[in-house]
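Enquirer: Okay, here's the prediction I keep looking at, along with the sequence it came from:
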Amino acid sequence: MSAEDLLRELAPQVVGVLTRRFRDFDAAEDAVQEALLAAATQWRDEGLPSNPRGWLVQVASRRMIEQVRSEQARRRREELAANQVPVDRQWAPAADDDESPDRDDTLIVLFMCCHPALSPASAIALTLRSVGGLTTTEIARAFLVPEATMAQRISRAKQRIRTSGIPFGMPGHDDWAPRLEAALHVLYLIFTEGSTSSGGPHVQRVELSKEAIRLARAVHELLPDDSEVTGLLALMLLTDARSPARTGPGGELIPLAEQDRDLWDGNAIAEGVALITAALPKGPVGPYQVQAAVAAVHDEAATVEETDWPQILALYGVLERISPTPVVSLNRAVAAAMVHGPAVGLDILRALESDRRLAGNHHLYAARAHLLEMAGDFGAAIESYRAAANRTTSLPERHYLTIRAAKLAAPPTPTPTGHGTQTP
């Protein structure tokens, strides 16, 4: 394991130790970030310490004590300036009889960062920093926003945690399910953004999808019997397995039907299939498991022609019942078209056009364009491809959709006849 990977694995554990010891998640998280930066430099020059976690805890604790003393000194100066008698405040770490050198609070830290009280954007940023060990600069670069903007987002998230009075500990019985659901949703959003970038010049942001898989593995190790945790990890692996074939030499988007399947990661597919095969019989079946099952059907097809579309259509029917969203219905429409013909799929899409949640969504126009092309209505397909291209913020996707429209609009290339004469 590289030093960078080790630091990311240890980051939430050290945040947990300091938060439990000092009862201040905000200050603990800042101190750990400073310790991680110090370790990245010192360990590179001097090598790994014998106890990397202990080293980080010691350095971060020292940083935190310095922060507290600096804050106390500032308050004393303000009190003196206001002609008030300074109050002698004694401060010390809280005793914790339950603290163990080997205790891993990763799951607790994840639950704090993904609390339902936070917006998805704030939870994603805080999770990547506190649980993933990424710097604010790295997160800002991944989401194509200024570093100051990301810093404010993280600061607001920590402020929300502070004011909400969320205790540091595992959620109670009644709060367990929604907290775990929120945490898995945040990891899913991180992976989705990494796997299919919503904007910018790249199809994928590999650093985000890899980090989401790493964090999903960590949660799975802590909760190996939770079928939805297993389903989410399987979904990530099965989707990420196709990533080497999703872009061409120039970074252009290559759709699933045109990908070179020899480039797919067979080991990731085998692991993902094994995970979802083991999870489905345990129940209850949740949306991540069903999506993983769909991904497995795609990945196990040796060619696009061998894809079991009836099974995919049935799975989307299940998913639509347990987790009804317009995006799920959109995918079911495409599957229905592959099984029953484009007219059936187009009928489903027409019913979705009135759904405000899909208003202006380029996926709706892209799906319609694809089905119209299947039906041979090239004029309408061109119009929909162009409409989809105008609505996406992903440059590779816009380029792909524009080319699809241009190819349909181009007149057929005449067959070469030699010497400029026509064949009879």
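Expert: Sure thing, it's come through. Treat the numbers as computed from the prediction; the structure is a model and nothing was measured.

Enquirer: drop to CA atoms for contacts and neighbour counts, all remaining ones
Expert: Will do.

Enquirer: If you count neighbours, what's buried in the helix or strand where residue 179 lies?
Expert: Take DSSP states H and E as the rule and residue 179 turns out to sit in helix 173-195. By neighbour count, and taking 16 or more other C-alpha atoms under 10 Å as the criterion, the buried residues in helix 173-195 are 179-195.

Enquirer: other SSEs contacting the helix or strand just after that helix?
Expert: For helix 173-195, the following helix or strand on the C-terminal side (DSSP H and E) is strand 199-200. Judged by 3 or more C-alpha pairs under 8 Å, 6 or more residues apart in numbering; DSSP states H and E, strand 199-200 is in contact with strand 393-394.

Enquirer: ok, second structure coming up, stack it against the first:
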Amino acid sequence: MKKAYRGELLHFIADPAKVALIDSYQYFEDGLLVIENGLVVQVGEADLLLKKLSNDTELIHYPHGLIMPGFIDTHVHYPQTEMIASYGEQLLQWLENYTFPAEREFSDLEHGKRVAEFFLTQLLAAGTTTALVFGTVHKASVDAFFTIAQQKKLRMICGKVLMDQNCPDYLSDTAASGYADSKALIEKWHQVDRLQYAITPRFAPTCSKAQLDKAGELLAQYPDVYLHTHLCENKDEIAWVAELFPENTGYLDVYDKSKLLGRRSVFAHGVHLHDSECQRLGETNSAIAFCPSSNLFLGSGLFNLQQAQQFDVNVGFGSDIGAGTTFSMLSTLNEGYKTQQLRGDKLSPFQSFYLATLGGAIALDLEGTIGNFTKGAEADFIVLDYTATPLMARRMQHCKTLTEKLFILSMLGDERHVLATHIMGEKVTE
């Protein structure tokens, strides 16, 4: 069946940092998004496309909202949902005191399903339609997550954590068992419906060289799966990596030597990267998940977006729940803008919304599948409400340009401003 959604409409077709701004997006003040069997058929001016619609097309009108692709979260931990906003620590102490005890419970499949249900409901309510997700060390945590994501017909990526040193015994696997468990999960879930698998070493300090090498073996055996881990988040963490891996030239080199860099490799944070590391990320087409809420909450530092852009590194936004403090990508854009202000750099609203949609899709090697309204793309999209709160409604009265409207959405917006979320063309939240 065909559906057509009418309203103000925006999507990106290129990176505003690489092309002239006007060439980076398409904006229709009165647009039409035509969908058939969950896929985008056409997008354009409403007055032109309405004349071509077949009589059996269902027409839905959003007269007071902005239709755009669903947000993409390139780094988030679903098992940390219930320990969000845990007080007072930086990364390493925070993991030990809060994260590891919370993750212990995910050996229980039913517990994992309950948390996954809540987590995915929250994501959808916030307008996030795809995410790259950490499980725990337990196979059951991934089975639980994928079971619920499959029921909701979502495009989601998840993986079992690999962790065989410097962690509690109750969360430890081995190089061999981590390989075997990951392989079994790949065979069970990868490319089933809209689900994809990510090989997931927690981070270098909790993984032996043998375990990282086995992760590299898996990546070679299954080249279309993802690699998802952490990189250069915290200065104490970086110093610890140098102690644990003295034979390597730096943090990224630990992963590089185990053959973990590539087109579907996503490294969370990258707050403290050397130019040489950015160059290596760029030349291997690896990606960084920019997680400003988490970086501020844990006091990790301020991500250098301009450095990443200089070396042509793929970048998307990540919420990093539960060190991040919001499911809302709009709120995450707010934090991202402020981190760049503190660096003395500018982050335009066009760049912000690009990173949260098409930029995230490119970081996940899913351009053409999600992230914009190109023909044949999966029709995951949202409607943003300019009037959901009195403050935004009042502020919008003074807007004269699209730039202003997008900036206000990114500064004052949150979950309340997501009027509706659609998955494969079907409304799932309102």
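Expert: Sure, I can see it. On a predicted model such as this, the values are computed, not experimentally measured, just so you know.

Enquirer: Overlay the chains and give the TM-score.
Expert: Taking TM-score structural alignment, normalised by the length of the first structure as the basis, the two superposed chains have a TM-score of 0.28; 197 aligned residues with a C-alpha RMSD of 7.1 Å.

Enquirer: ok, residue 188 of the second structure - how many residues close by?
Expert: Other residues near residue 188 of the second structure come to 12 when the count uses other C-alpha atoms under 10 Å.

Enquirer: Which residue is the nearest non-sequential neighbour of residue 133 of the second structure?
Expert: Nearest non-adjacent residue to residue 133 of the second structure, counting by C-alpha to C-alpha, 6 or more residues apart in numbering: residue 158, 4.6 Å away.

Enquirer: Could you check how far that neighbour is from residue 73 of the second structure?
Expert: Here residue 158 of the second structure is placed at a distance of 12 Å from residue 73 of the second structure (C-alpha to C-alpha, to the nearest Å).

Enquirer: Name the residues contacting each of the two.
Expert: Taking C-alpha atoms under 8 Å, 6 or more residues apart in numbering as the contact rule, the neighbours common to residue 158 of the second structure and residue 73 are residue 132.

Enquirer: right, and residue 212 of the first structure touches residue 195 too?
Expert: No. Here residue 212 of the first structure does not reach residue 195: they are 10.0 Å apart, not a contact under C-alpha atoms under 8 Å.

Enquirer: residue ranges of the helices in the stretch 51-200 of the first structure, please?
Expert: The residue ranges that make up the helices of the stretch 51-200 of the first structure, judged by DSSP state H, counting those that start in this stretch, are 52-81, 106-113, 120-130, 136-142, 147-164, 173-195.

Enquirer: need these in a markdown table with distance to residue 206 of the first structure, can you?
Expert: Converted to a markdown table, these look like this (distance: least, C-alpha to C-alpha, whole Å):
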| stretch | distance to residue 206 of the first structure |
| --- | --- |
| helix 52-81 | 27 |
| helix 106-113 | 21 |
| helix 120-130 | 14 |
| helix 136-142 | 9 |
| helix 147-164 | 19 |
| helix 173-195 | 6 |
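
Enquirer: Of these, which is nearest residue 406 of the first structure?
Expert: Residue 406 of the first structure sits nearest to helix 173-195 of all these, at 26.6 Å, using C-alpha to C-alpha.

Enquirer: Taking helix 106-113 as reference, get the angle to that closest one.
Expert: Angle of helix 173-195 of the first structure versus helix 106-113, following axes from the mean of the first three to the mean of the last three C-alpha atoms, to 10 degrees, is 80 degrees.

Enquirer: Next, the contact list for residue 131 of the second structure, please.
Expert: Contacts for residue 131 of the second structure (C-alpha under 8 Å, 6+ apart) come out as 72, 73, 74, 75, 76, 155, 156, 157.

Enquirer: Can you tell me the number of residues neighbouring the fifth one?
Expert: By the other C-alpha under 10 Å criterion, the neighbourhood of residue 76 of the second structure contains 25 residues.

Enquirer: Which strand or helix spans it?
Expert: For residue 76 of the second structure, the secondary-structure element it belongs to, assigned by DSSP H and E, is strand 71-77.

Enquirer: who does that strand touch, helix- and strand-wise?
Expert: Counting contacts by 3+ C-alpha pairs under 8 Å, 6+ apart, strand 71-77 of the second structure packs against strand 128-134, strand 314-317, helix 349-356, helix 358-363.

Enquirer: Adding distance to residue 287 of the second structure as columns, could you present the ones you listed in JSON lines?
Expert: As requested, these are arranged in JSON lines below (distance: least, C-alpha to C-alpha, whole Å):
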{"stretch": "strand 128-134", "distance to residue 287 of the second structure": "12"}
{"stretch": "strand 314-317", "distance to residue 287 of the second structure": "5"}
{"stretch": "helix 349-356", "distance to residue 287 of the second structure": "12"}
{"stretch": "helix 358-363", "distance to residue 287 of the second structure": "5"}
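
Enquirer: so which of these gets nearest residue 279 of the second structure?
Expert: Evaluated with C-alpha to C-alpha, those place strand 314-317 nearest to residue 279 of the second structure, the distance being 11.5 Å.

Enquirer: Remind me what that closest one packs against, helices and strands.
Expert: Under the contact rule (3+ C-alpha pairs under 8 Å, 6+ apart), strand 314-317 of the second structure is packed against strand 71-77, strand 287-290, helix 349-356, helix 358-363.

Enquirer: right, and the ones you listed - which one's nearest residue 61 of the second structure?
Expert: strand 71-77 (21.0 Å).

Enquirer: Give me the buried positions along that closest one.
Expert: By 16+ other C-alpha under 10 Å, the buried positions in strand 71-77 of the second structure come out as 71, 72, 73, 74, 75, 76, 77.

Enquirer: what angle do that strand and helix 349-356 make?
Expert: Angle of strand 71-77 of the second structure versus helix 349-356, following the same axes, to 10 degrees, is 60 degrees.
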